[in-house]
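Asker: generate coordinates for the sequence data below:
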Amino acid sequence: MASRSRSNSLVVPQAAQALEQLKFEVAQELGIQLPADGYYGNLLTSEAGSIGGQITRRLVQMAEQQLAGRSSR
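Answerer: Below you'll find the model as predicted:
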């Protein structure tokens, strides 16, 4: 039986702090208050989805910029 990897595991564990910071920056820009205790159970699904969507857009944009920089050399 094939081994399954978890979809939420980080490929680069050292990136965890940067992703956490990005989450708080995006939430602040969207006007969503994240709880300081780390419990997100009271967060609306639409709010969590908005945060996740914006994070994904930014990460894709960063990757595209890196790839564009590599191909122009």
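Asker: switch to C-alpha atoms for all contacts and neighbour counts from now on
Answerer: Noted.
Asker: element containing the spatially most central residue of the chain?
Answerer: The residue lying closest to the centre of the chain (CA atoms, centre = their mean) is Ile55, at 4.1 Å. Per DSSP states H and E, Ile55 falls inside helix 45-71.
Asker: cool, and Tyr39?
Answerer: Using DSSP H and E, Tyr39 falls outside every helix and strand.
Asker: also this sequence, please, to line up against the first:
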Amino acid sequence: MARNRNKTAVPGAKRALEQFKYEIANEIGLAEKIQTVGYENMTSRECGSIGGWMTKKMVQLAEQALAGQAGTTTPQQ
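Answerer: The predicted structure is shown next:
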């Protein structure tokens, strides 16, 4: 039996990441399959799709945050 050894970088983020994973699965049409068979009975390709889309969205959010910081900073003297 496989064990998940992934640890979140921010304590307490696990619940938010699980919710995010389900939201992404819903967006790409896999939420119903997760509900019926569970993650453990999905293909590697399906799980990889969810992870890939999660990564894509997180990168977009980080880029937006960085762009917002760049627009609000003032030159230091």
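Asker: the helix holding Ile55 of structure 1 vs structure 2, mean deviation?
Answerer: With the two structures superposed, helix 45-71 of structure 1 lies on average 0.5 Å from its match in structure 2, counting by mean CA distance after the TM-score superposition for structure 1.
Asker: how distant is that helix from the center of its chain?
Answerer: 8 Å (CA atoms, centre = their mean, to the nearest Å).
Asker: now stretch 62-74 of structure 2
Answerer: 21 Å.
Asker: contacting residues for Ala16 of structure 1?
Answerer: Leu10 (CA atoms under 8 Å, 6 or more residues apart in numbering).
Asker: can you do 6 Å?
Answerer: Residues near Ala16 of structure 1 by CA atoms under 6 Å, 6 or more residues apart in numbering: none.
Asker: so which helix or strand takes in it?
Answerer: Short version, using DSSP H and E: Ala16 of structure 1 is in helix 16-30.
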